[in-house]
Every structure is written in C-alpha cells, then in structure tokens.
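Colleague: Structure for this input, please:
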Amino acid sequence: MFKAINAVQIHVSLDKIEPEIWRRLVLPASWNLDELHLAIQAAFNWWNYHLHEFRIGGLRYGDVELLTEDAFDGDPRVFNSRDVHLRDFEEGATFSYLYDFGDSWRHTIVVEEFGAFDVTPKHGSCIDGARARPPEDVGGVPGYERFLEIMSDKADPEHAETKRWCGGHFDPEWFDLAVTDKDVRNALRPSVKRRLHQPKPSQKRD
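Modeller: Now for the predicted structure:
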C-alpha cells in the first residue's frame, strides 16, 4: 500500500566558517518556512532575537510586515513564509536562510530526502550535526574569528572580559546530539527558552 510522504530530511550549515558547523534535521513535510525557521533556531540554539528571511530562487520569504519596514530601495518583494511548505520542494533543492541582518548568519539548506513514516511526525528531530554555533551578537564571521583568537590567548587584554561575556566557557567543537534533539523537538512550544551560554563540561579545568 502506498504511504504518503509526511517527513523531510534537511541539512543546514552555516556559511563562511570552516570546519563546517551543521545540523541534520527530520521535520514534518507539512511544516511551512515559518516553522522551519523555529526548527533552525532550536537546532543552533539561536535566540530568535533578530530578523530573518529565506531566499529561494532570488525571492525573499519571511514576515512580510517586518521585512517590508526594514527594506531598502531595490530590495526584492517579500512573500509570506507561511505560504511555502517543506513538501513543496524537490529532493536536492538548495536555498538560504539569513538570521540577524547585522551579524549576517547565512545558512545553506539542502533538502536531502523525503520519507513516509508509519506515524506522521508531530515535531522535528535532530539526527546529526557538528560543532557549536558562534555566540549571539559576536559580530558576524569576522567578529567570531576575533572572538576565538581572544578566547585562545589568556594573555590577550580582552580575554577575561570576553570569557565573562560568553558565560565563562566556549568550545567551538562542542555538539551534544541529545541536547540538540530535545531542543528541536520543543521548537514550536510557546515561550520556549534558549540557553544563554554553552553548557560547561563537568570535568573541565581552567
């Protein structure tokens, strides 16, 4: 008996950072781009404080009212992100997601495959990934590179203050699948709270 497609597997990676920071998610195919936005926020533990948009085939998708208010002359028209669903894409489709127009965290999204589960998924899940995302408001890719330099050099005059700013600890290689999967499963919960800082390892010594 034919099973209807009800899930999609996507790969999301941050642009212009090496080694790659990425997550692999399995989401309900019925979800729209607005719900995909919340899943990405959860997967990377972004705080959802800033504007975002999707770029698909040269078109912009997001909150029409907010993005229109923030638009510059010549910017493409904005379409409602709730009108596009994950099931509308084809396998192999690639598009971009921009979070925080100041820091400009651009993500590349690849639709890897669709699935037909016996039970239609009601929430998303994270099945793989690598590396910690940069701290919020660190200043984009250049700011993140400088942040890593400061954090790796205790003699840097900005080291102590920067360490306090990021919560006392930051490991760029950190990724916990169980924690991230739980975050993604709760992505659509109202008033969901994000961790302000990366969890500290219990055995870490300064």
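
Colleague: all contacts plus neighbour counts: C-alpha atoms, from now on.
Modeller: Will do.

Colleague: need the helices for the chain, in chain order.
Modeller: For the chain, helices defined by DSSP state H occupy the ranges 33-44, 64-69, 140-151, 159-165, 177-185.

Colleague: Check which helices and strands the first one is in contact with.
Modeller: For helix 33-44, the elements it packs on are helix 177-185, judged by 3 or more CA pairs under 8 Å, 6 or more residues apart in numbering; DSSP states H and E.

Colleague: what residues does the helix it packs on touch?
Modeller: Contacts of helix 177-185 from elsewhere in the structure, counted by CA atoms under 8 Å, 6 or more residues apart in numbering, are 39-40, 42-45, 123-129.

Colleague: For that helix, which residues meet the burial criterion?
Modeller: With burial defined by 16 or more other CA atoms under 10 Å, the residues of helix 177-185 counted as buried are 177, 180-181, 183-185.

Colleague: And stretch 112-123, by the same measure?
Modeller: For stretch 112-123, the neighbour count (16+ other CA under 10 Å) marks 112, 114-115, 121, 123 as buried.

Colleague: Need the contact partners of it.
Modeller: Stretch 112-123 has contacts (CA under 8 Å, 6+ apart) with 3-11, 27-29, 91-93, 184-188.

Colleague: to compare against the first, here's another:
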Amino acid sequence: MPTLRLRVELLDVPRPVVRILDIPVETTLHGLHLVLQKAFSWRDEQQHSFTLGPSRWVAESAGDELPEWGVTAGDLLESAEGELVYTYDFNDEWRHSIRLVGTDRRYRKRATLVRGHGTSPLEDCGGARAWASILRDIDRAAAGELAALENPEAYRATFGEICPLEVQRDFASFDEWEKSFAMPAVKKVDVVAEPKASASKRASGRLSEQPAFLDPAVAENLLGAADRRGVLHALGEYFGSPLLTAMIHRHEATVCTMLSDVHAKRVGRTLKGLLQILPGTVRSQETEAEAFEMVDEINPGWGNRETLVLLERMFCLVGLGEQEEPGIVFTVDARRALRLTDIEFTHHLAGRFRSLRGERFVTAVLAFLYIAHGDAAAARLAELRSRTRLEEHEQLFDDLGEGYFPRRRAYPLACDLVFDRIYAISEPLARVVPKEEDPHDPGIYVTNVALAAFARECLAGLEHGNLLPEELVAELS
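Modeller: Got it, this is the predicted structure:
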C-alpha cells in the first residue's frame, strides 16, 4: 500500500471545508503538516500539533510531546481506530480531522490534492465564531444589505472596494483559481522533510547553505558577466528566468528611476518612525500598541506581531538592528540614521540595501525587482505566452530555486529558501507602504508609486563586486 488516500475536514466551521489527498506511505507527520498547509492555503506562520488519543506530536518536542518528524503518517493512520487531529494556530484553533479512506498499490513520490470543496477561513481572523460572522457579512454585502453588516469596519478593511458579489463568489467554493495555487503547491512538498529548526541543527555545510554561485569557478564567471553588462543582466543570464529578464527590461525602460522628495519622505517617515519604536530587548505592551496603531493607519489589519517581526528582520538585514530575544536592539549606525531627515533616511536605507554582500545582495536585488516590476512584467509575459500571471510567478521561483541550488532538485526546499529571503524584504515594505488601486483599472491593485520608486532607487548604481562575500572576492583576487 505505497499510497494512502486521506479525507481531511476542517472542524467547527459553519460551511464544510474538505480536501481529499493522496500521500506516499513514507510521509512523515511533518511532511503531512506541510501538505495540509498548502492544501488549505494556510501561511505556516503559527504553531501546530497532531493528536491521536492521549499522544501529541509537535515540530519541537518537549516534556511528554513527541517529535513529528520521527513518525510516518501511515503508521498512525493505519492503526488509528478514530481520527488523527491536526490543529493549526493555537489561538484561532483550526482543527482538522484526518481519516484514512483508501489505499493504492501505485507508488507516488509526491503528495497530490485530488479534489476539495469549501474555501479555507482567512488566517488570523479570530477563530470559527469570527469566521462565521465574516461569512454572514459577505452574504449580506452581496445581497446589498450593507447597513446590516455585523462588523462593517472589518469588512471594509478586509475587502476594500472589491465587488461584494466577487467576494461572495471567491469564498463560496474551492474554485479553479484557488486550485491553481493549491494543487501545484501540494505536489512540490517534500513529504519526508524535517522541521527547519531540527534540520538546521544537523545540516551545517549542506548544499542548502551553499548557493552555487559561491563556487569560485561559478563566481568568477558571474563577476566577469557583471563587469561587462552590469549586475542586473548578469543575474538575468545566470538564473535564466523569462520573468526575471522581463522585469530587467521593464526596469531599463522605466523613465523615472529616482525617488522624488515627496515619495522619499513618505517611505522615510514610515520606516524611520517604526525603527524608533521597535528596538528594545523587552518590548512593552505600550510600545507594541503604538507600533500596531502606526501600521494600521497605513494598512488596516496589518498592525500585528507578525508585521513587527518582519520589520525587525529587515532592519537587522541592513545592520540597523541586532537580534536579541524577544526583539532587536539599536546599532550605532541606527542611532546615527535616526538623526537624518525622513528624506535623507530613505536614501540612506537604499544605500544600505545596495551595499549588502553576497547572497544578501542578490536577494535584495531580486526582491526590489519583484516589488517594482513583478506584477506588470508577469501580466505582459503571461499575455504573450498564453499563460496565467500566477504561472509566471511560480515559474520565476522555480527558476530562482534551481539557479541557487542547481545540483539539488528538491524544488520545495530550494524555492522556499529563496522565497523566504525575498519575502523578508518585500513583505514588510508592502505592509507599511501598501498597494494602491490602479486609477486606470478600478479593482486592480498595483505597487504603491512611492514604494516602486524606492525599489528603483535601491537598484540604482549596483556594484558588481557586491555579488560575492568579501572573503570569496579576496580568494578570487
């Protein structure tokens, strides 16, 4: 019985949400966790556990808890008289019932999402009762009963000016658009993967820590190409991605590449203000509340701890903070930067991104290309190649993953690493300088003009020597 068929149902929700999955028999509980995250469109940002009777498995075991990477889902499901329960997010407590409903003699290396129905709840919405209230408001808005909404402010903050009928359609069923995300994502999961924390303890020196372009022979060719044609074209040739190439061409064709003072002030005021609030080894409730309020004023609904953590990671990346649990502390450079005006701070921050070295530099370049030109380039390329914009984005990260780790065909691992690095720059910026509605195409949201200008500023005057860490440049010279 090399393949197991599972029926997974989200419990306690007002409308059924079910996924039918085929998984290889050797799938670990951690591998199943990754599969469920993709199948239900969760973001894997909260804690989780599996329970069967009195036993409980978690990513990092402690006390009576067991490690989820040391046991296969098949061993538990085949012997289970009842159901295996997967709980995600211990605050909202999304509980999933997992039952074995069939087996297959055919062997599959990858998990497969066979079918599903019902759309998963919005993450961090407050749990099943809050989700039921949101669904009622969606139905009322679609019926034109806006005055009867239970929480009109939350509805507007979540769905903005999107047509209520479109919102209702999107949340009524597990439609083709959602399947186009979930089905390929499930297939890319490494079903025998270990939790990142566990894997990192045993993986020092593994290929995942050594991108291919840090090989001296590869690096020499990369530096030579960058010297001849510039950093962007060298990376475009190296990764060989059509979408990356399209973004580079779009960048070159952009007339306005420099930040105006108006845009620089907007970006600097926000980021400088948050940098003043965030650092401190012990963050008080008052400090958090102030930061939450500041983010919510800019982008309603994003004033939360996740956003603060992302901002901290970004500030640490450019040397304005140093990580100390549970937050960050100022560096000397940060104290100096905070004495600059908002406009000066923005240009200073752009210079810090440009001066990163090695992998951090490459990641920053990719992130800012993606911020400034990703959506528009993907839309144009998709039109030319008769594909969807989503397919172009997915192909980009496949191409980047293979470029970083060409000798390792584990796309899920490679692409997750690349995406995490780009996400660490692009996502916090998107949350504090959010997208805007396209004035020429109502209902379509595009990168904020100020943020796009900041991204182009970060891409101005890239030094090819920054492609590699100092120690490797010294070795090559």
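
Colleague: on that earlier part again, okay, the helices of the first structure, which one's buried deepest?
Modeller: With neighbours taken as mean count of other CA atoms under 10 Å, the helices of the first structure reach their highest mean count in helix 33-44, at a mean of 22.

Colleague: matching residues in the second structure for that helix?
Modeller: The aligned range for helix 33-44 of the first structure in the second structure is 29-40, by TM-score structural alignment.

Colleague: and the closest residue to E158 of the first structure other than its chain neighbours, what does it touch?
Modeller: Nearest residue to E158 of the first structure, sequence neighbours excluded (CA to CA, 6 or more residues apart in numbering): I150, at 6.6 Å. Contact analysis of I150 of the first structure by CA under 8 Å, 6+ apart lists 156, 158-159, 162.

Colleague: In the second structure, which of those residues still touch?
Modeller: Counting by both residues aligned by TM-score structural alignment, their matches' CA atoms under 8 Å, the second structure reproduces these contacts from the contacts of I150 of the first structure: 156, 159.

Colleague: and the residue mapped onto G124 of the first structure from the second structure, what does it touch?
Modeller: Under the alignment (TM-score structural alignment), G124 of the first structure pairs with A111 of the second structure. Residues counted as contacts of A111 of the second structure (CA under 8 Å, 6+ apart) are 21-24, 35, 186-187, 189, 191.

Colleague: ok, now D44 of the second structure?
Modeller: For D44 of the second structure, the contacting residues are Q37, by CA under 8 Å, 6+ apart.

Colleague: Show me what the match of helix 33-44 of the first structure is in contact with.
Modeller: The contact list for stretch 29-40 of the second structure, computed with CA under 8 Å, 6+ apart, reads 19, 43-44, 50, 59, 68-73, 86, 111, 113, 119-120, 182-183, 185-186, 189-195.

Colleague: ok, L25 of the first structure touching A7?
Modeller: No: judged on CA atoms under 8 Å, L25 of the first structure makes no contact with A7 at a distance of 10.2 Å.

Colleague: Please pull up the equivalent of I134 of the second structure in the first structure.
Modeller: Here I134 of the second structure is matched to F147 in the first structure, going by TM-score structural alignment.

Colleague: That match and V138 touch, don't they?
Modeller: Yes: counting by CA under 8 Å, F147 of the first structure touches V138, with 7.3 Å between them.

Colleague: Quickly list what's touching both of the two.
Modeller: By CA under 8 Å, 6+ apart, no residue touches both F147 of the first structure and V138.

Colleague: residues in the first structure aligned with the longest helix that the second structure contains?
Modeller: In the second structure, taking DSSP H as the definition, the longest helix is helix 358-385. Aligning helix 358-385 of the second structure against the first structure (TM-score structural alignment) gives no matching residues.

Colleague: Which strands or helices does that helix pack on?
Modeller: Applying 3+ CA pairs under 8 Å, 6+ apart, one finds that helix 358-385 of the second structure contacts helix 242-253, helix 342-354, helix 389-404, helix 411-432, helix 449-458.

Colleague: against the first structure, where does the shortest one fall?
Modeller: Counting by TM-score structural alignment, helix 449-458 of the second structure falls onto no part of the first structure.

Colleague: which is the next helix or strand following that helix?
Modeller: Downstream of helix 449-458 of the second structure, the next assigned helix or strand under DSSP states H and E is helix 470-476.

Colleague: Against which helices or strands is that next one packed?
Modeller: helix 216-229.

Colleague: what's the matching range in the first structure for the helix it packs on?
Modeller: Helix 216-229 of the second structure corresponds to no residue of the first structure when matched by TM-score structural alignment.

Colleague: so how far is L33 of the first structure from the spatially most central residue of the first structure?
Modeller: For the first structure, I40 is the residue whose C-alpha lies nearest the centre (CA atoms, centre = their mean; 3.5 Å). Applying CA to CA, to the nearest Å, the value for I40 of the first structure to L33 of the first structure is 10 Å.

Colleague: Across to the first structure, which of the contacts of A111 of the second structure hold up?
Modeller: Checked against the first structure using both residues aligned by TM-score structural alignment, their matches' CA under 8 Å, these keep these contacts: 21-24, 35, 186-187, 189.

Colleague: okay, the residues you listed in JSON lines with distance to R229 of the second structure next?
Modeller: Converted to JSON lines, these look like this (distance: CA to CA, whole Å):
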{"residue": "L21", "distance to R229 of the second structure": "48"}
{"residue": "D22", "distance to R229 of the second structure": "48"}
{"residue": "I23", "distance to R229 of the second structure": "47"}
{"residue": "P24", "distance to R229 of the second structure": "47"}
{"residue": "V35", "distance to R229 of the second structure": "42"}
{"residue": "V186", "distance to R229 of the second structure": "39"}
{"residue": "K187", "distance to R229 of the second structure": "38"}
{"residue": "V189", "distance to R229 of the second structure": "37"}
